[in-house]
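*Asks:* Give the three-dimensional model of this entry:
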Amino acid sequence: MEFIKMKGITKSFGPVQVLNKVDFALEKGEIHALMGENGAGKSTLMKILTGIYQKDEGAIEVKGNLVNFKSAKEAELSGITVIHQELNIIPYLTVAENMFLGKELTHGKTGLIKTREMKRKTRDYLERLGVGLDPDQEAGSLSVGQQQMIEIARAVATNSEVLIMDEPTAALTDREIEVLFEVMNKLREQGVGIVYISHRMEEIFTMCDRITVLRDGQSVGTKQIKETNFEEIVKMMVGRELGERFPPRIAKPGEERIRVENFTAANAFYDISFSVKSGEILGVAGLMGAGRTEIMEAIFGKRSIKSGRIFLDGKEVKIKRPYDAIKAGIGFITEDRKDEGLVLSLSVRENLVLTNLQRFSNRGITADKKEADYVKAMIEKLKIKTSGGEQAVKSLSGGNQQKVVIGKWLGIDPQILILDEPTRGVDVGAKKEIYTIMNQLTEKGVAIIMVSSELPEILGMSDRIMVIHEGKLTGMLNREEADQEKIMQAATGGKTHEKI
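*Replies:* All right, here's what the predicted structure looks like:
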């Protein structure tokens, strides 16, 4: 029996269409995987189901009745609960207090809480799932996996018939994953339907009954897990052509510019080693949470490491903080443009000179003419669409803001430039301009490390591709031999045929 049926769901945010006539159905007592690359539309579809977003077109049925939830609370009252990746647990409250948060049991109208009964029911619900936790224990002292069990028990307590799990194993240990799977199997036996959103292919083939794949906001298809395989799902996820979106790239790598050896940081990444030559672009691929950004932060001195060494032009360097990295000629264009890349309250000019103030000042006095000439030249070089250097950077488009971030780092004349999601939130035209800037930098001998979640971008711009899965290096591919399937296999824990 189909508990949920979504038909022809379409959704746009302004001019950008994020879902186009998507179909999805969930049966009672099944675990249904929802897969797709980052940005495929999985989360948007579930937010429409649970009333966080409103659909533009299409129909939603729950138990055969047309619905259009206006809030997550309304969806929950109809038996649909979301277990978010960021858990909604109050750390300083007890297990029982979290369990009944906002739904406390009270003595009539007195408002006095039935503490003993809440503890008893908490224990009962947890035991029903096979989980032994003390109702009096403070939630903040528990592991992420144990906190997750509180959320699941809370859903069971409200008689939820559907659970939506978004990357539920991302922060769990192997043992906690085993416990989660045991709980999921019990829920399935009790007739609860589970939507399982995950990038981990091995988990999907272990736990799920069916799989629906989204690509670029469209339904690619739904398969019975027993009737498909790893390779077919990968093809469904990545079946796109590169097109003419990337400028021609002729790589002429020189000598080794940077080498990273045995980089390890607790709970982030393990034993990572690679090198990049001058004039080369190393693409870094992997799924969300794989540890790519954390590796880049460690190189730049933003994150401490447990072990590892960095060599620049063959000489070992010690980078303990970003200042050391900048001094060594390393620039870092962060994925978080608005919070870390720019100071939104400042002008284009002020942002462009932020990393290079000493160049335009003498004993603290700014050389206005020198600074103005530099800013003008940078605006022209990067084709930043602005009324001038004094325009507020927050009023620029996403693509032009990103060019200001790039310009800020070009001012230090970097020898190594780390680009983390360089074209996120950028329109197609501005993307190509950023790619052209990258090519120009490598022609001058700059070594570029580019982290990207977009496989076409990785394939279109990289000379070599390093793949990270759960903090480990699982693939190193040359441009000529790389394709989307090999990258996706390595990114989801499968084996590539290439030597690492």
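*Asks:* C-alpha from now on. contacts and neighbour counts both.
*Replies:* Noted.
*Asks:* what about the helices in the stretch 51-200 of the chain?
*Replies:* Remark: helices assigned in the stretch 51-200 of the chain by DSSP state H, counting those that start in this stretch are 72-77, 95-99, 115-128, 144-157, 174-189.
*Asks:* Out of those, which is the most enclosed?
*Replies:* Comparing the helices of the stretch 51-200 of the chain by mean neighbour count (mean count of other CA atoms under 10 Å), helix 95-99 comes out on top with a mean of 26.
*Asks:* and it, what other elements does it pack with?
*Replies:* Counting contacts by 3 or more CA pairs under 8 Å, 6 or more residues apart in numbering; DSSP states H and E, helix 95-99 packs against helix 115-128, helix 144-157.
*Asks:* For that helix, what is the distance to the chain centroid?
*Replies:* Computed by CA atoms, centre = their mean, to the nearest Å, the chain-centroid distance of helix 95-99 equals 30 Å.
*Asks:* before we move on, what about stretch 448-464?
*Replies:* The answer for stretch 448-464 is 16 Å, by CA atoms, centre = their mean.
*Asks:* Quote the end-to-end distance of it.
*Replies:* 11 Å (CA to CA, to the nearest Å).
*Asks:* in it, what's buried?
*Replies:* Neighbour-count burial for stretch 448-464, with 16 or more other CA atoms under 10 Å as criterion, is recorded at 448-464.
*Asks:* and of the helices of the stretch 51-200 of the chain, who's closest to Ser307?
*Replies:* Comparing the helices of the stretch 51-200 of the chain by their distance to Ser307 (CA to CA), the top pick is helix 174-189, with 23.7 Å.
*Asks:* Let's compare: structure for the following, please.
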Amino acid sequence: MISPSTMAAVRASGAVPKSEYLMTVTGVRKEFPGVVALDDVSFRLKRGTVHALMGENGAGKSTLMKILAGIYQPDKGEIKLRGVDIQLTSPLDALKNGIAMIHQELNLMPFMTIAENIWIRREPLNRFGFVDHTEMNRKTADLFARLNIKLDPQMEVRDLSIANRQMVEIAKAVSYESDVLIMDEPTSALTEREVAHLFTIIRDLRAQGIGIVYITHKMNELFEIADEFSVFRDGKYIGTHASSDVTRDDIIRMMVGREITQMFPKEEVPIGEVVLSVKNLTLDGVFRDVSFDIRAGEILGLAGLVGSGRSNVAETLFGVTPASAGTIAIDGKPVTVDSPTAAIRHRMAFLTEDRKDTGCLLILDIQENMQIAVLQDKYVKGGFVDEKAVARDCADMARKLRVKTPNLQERIENLSGGNQQKALIGRWLLTHPRILILDEPTRGIDVGAKAEIHRLVTELARTGVAVLMISSEMPEVLGMSDRVMVMHEGRVTGILDRAEATQIKVMELAAQ
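*Replies:* A predicted model of the protein is given here:
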């Protein structure tokens, strides 16, 4: 087996062994405490192709990619790069050997500039041995020009939107001049226009002979950009096919091992009285004069392009960023919601857009994450916590939501993104909310889990819960909502009834 340093030297010299496949994986196994993440998995990537990796959350996709990126080491199995056996012991090894990965959870440093993030550990130096910021900014500008990314290299990352941070991550990966580029849900925070831009970049890279591994849950992306796809299920390799040889339903059957007969199980349920009434809600400099009502049993979808102010409205309703003006009333009575504590007291719940930064407490276990919103009010008696009741209720909720974990004492950071999302939903359902705010509830979640969450939301509406659901996925908004409210640049541009809401009408309102 050739060492990473030797392989890197061979690659740099240009004397790279030829092989039909750029990368092959054979018989890889990886175990974590109580969980077999990968079991005898195989995978092959051809040069100059986009290979999509499909599977439900917990299927093992991200685990395999982290092995290929040097983050994890396999317990057994063989990896060949350009026809040569190789062992990657760190992310730096992978980068030296031409493998770069764009993670689903962004890993940029917010208080550094874009240029500093892209060239960290590779900064150009001046003749005195200090970082040459002028040269670093120039190199970044050249890279952005090549990728048609319109950002100032000197901006700090903390001032960027999630979508622009994603573009910086992509540029950083491309800057390594890698032969293998792994993209884990790269379009989760991008608008349609930004997705089209990304696909142009991918096609250019493919034409240069780069092999791209593309992890996605979005079927339309697979058929638009991928040459081949492989499916994993429960840590096992299921099969590989050319994208042109299969249908969407074929892929879903391979992924879940069953038919998904109804992705959006919307039911006609009795709509009750107004539960939440919002009038002229304003947050200075962000959104203004937002007004709407939500009734018991109603799902109000909130649509709009990135930057429209959707998530800001949700945060203000929940007291994260108290309003500058406007009123909020519950059951016809004005209330003050100036903190999340106040919101919870009024039986509101809020699933945030970014599960990593504002949702999960990553160093805590699953039960600690689920119980945190209700522990003080529901389970403390006489100064003592009723541990048995907490464990029972959290376990019941985890079973109901089908959270895949060996036990609730597993640290939540070890779960897949979809199972983290389910645990967070469980946190808020334990509060028995009357008003449920969901910001991108199915982002980064596979089709099977999406259908489960959609069914759960429908069940909650049937019991009289008023739901505000924000989503960037048009089929989800149209399929689940009784009415659709559309925002553009901080203002409401229209509210459509379910019968009149179409993709064209929503987009017209979103792009005004």
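*Asks:* Could I get the TM-score for this pair?
*Replies:* Once superposed, chain against chain, the TM-score is 0.61 (TM-score structural alignment, normalised by the length of structure 1); 401 aligned residues with a CA RMSD of 5.4 Å.
*Asks:* And the helices in the stretch 401-512 of structure 2, which stretches?
*Replies:* 417-429, 447-462, 474-480, 503-510.
*Asks:* do the same with the stretch 251-400 of structure 2
*Replies:* For the stretch 251-400 of structure 2, applying DSSP H, counting those that start in this stretch gives helices covering 310-317, 340-345, 355-358, 366-371, 375-378, 387-401.
*Asks:* what does Ile225 of structure 1 align to in structure 2?
*Replies:* If you follow Ile225 of structure 1 across to structure 2 using TM-score structural alignment, you land on Ser243.
*Asks:* how about that match, what does it touch?
*Replies:* Ser243 of structure 2 is in contact with 222-223, 226-229, counting by CA atoms under 8 Å, 6 or more residues apart in numbering.
*Asks:* Distance check, Ile79 of structure 2 against Val50 of structure 2.
*Replies:* Where Val50 of structure 2 is concerned, Ile79 of structure 2 sits at a distance of 19 Å (CA to CA).
*Asks:* just to revisit the earlier point, indicate which one of the helices and strands packed on helix 95-99 of structure 1 is closest to Thr436 of structure 1.
*Replies:* helix 144-157 (43.4 Å).
*Asks:* Pull the residues that contact that closest one.
*Replies:* Defining contact as CA under 8 Å, 6+ apart, one finds that helix 144-157 of structure 1 is touched by 81, 83, 87-89, 95, 98-100, 125-126, 129, 131, 139, 163, 171-173, 176-177, 180.
*Asks:* just to revisit the earlier point, including distance to Ser43 of structure 1, could the helices of the stretch 51-200 of structure 1 go into a markdown table?
*Replies:* Below are these laid out as a markdown table (distance: least, CA to CA, whole Å):
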| stretch | distance to Ser43 of structure 1 |
| --- | --- |
| helix 72-77 | 14 |
| helix 95-99 | 25 |
| helix 115-128 | 28 |
| helix 144-157 | 19 |
| helix 174-189 | 21 |
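*Asks:* Next, count neighbours for Gly102 of structure 1.
*Replies:* Using other CA atoms under 10 Å, Gly102 of structure 1 has 8 neighbouring residues.
*Asks:* Identify the residue of structure 2 aligned to it.
*Replies:* So, by TM-score structural alignment, Gly102 of structure 1 is matched to Arg121.
*Asks:* Thr355 of structure 1 too?
*Replies:* Aligned by TM-score structural alignment, Thr355 of structure 1 pairs with Asp377 of structure 2.
*Asks:* Ends of stretch 276-295 of structure 1, what's the gap?
*Replies:* Its first and final residues considered, stretch 276-295 of structure 1 spans 14 Å by CA to CA.
*Asks:* Stretch 24-33 of structure 1 too?
*Replies:* Across stretch 24-33 of structure 1, first to last residue, CA to CA, it's 11 Å.
*Asks:* ditto for stretch 418-430 of structure 1
*Replies:* Counting by CA to CA, you get 19 Å between the two ends of stretch 418-430 of structure 1.
*Asks:* For Arg175 of structure 1, give its distance to Thr169 of structure 1.
*Replies:* Arg175 of structure 1 sits 11 Å away from Thr169 of structure 1, going by CA to CA.
*Asks:* Kindly report the same for Ile305 of structure 1.
*Replies:* Ile305 of structure 1 is 24 Å from Thr169 of structure 1, where distance means CA to CA.
*Asks:* Could you give the number of residues near Gln440 of structure 1?
*Replies:* Neighbour count for Gln440 of structure 1, taken as other CA under 10 Å: 14.
*Asks:* actually Asp339 of structure 1, sorry about that
*Replies:* 10.
*Asks:* Over to Val213 of structure 1?
*Replies:* Here the number of neighbours of Val213 of structure 1 (other CA under 10 Å) works out to 23.
*Asks:* In a helix, it, correct?
*Replies:* No. Read with DSSP: H, G, I helix; E, B strand; the rest coil, Val213 of structure 1 is strand and lies in no helix.
*Asks:* Find the nearest non-adjacent residue to it, please.
*Replies:* Once flanking residues are discounted, Val213 of structure 1 sits nearest to Met35: 4.9 Å by CA to CA, 6 or more residues apart in numbering.
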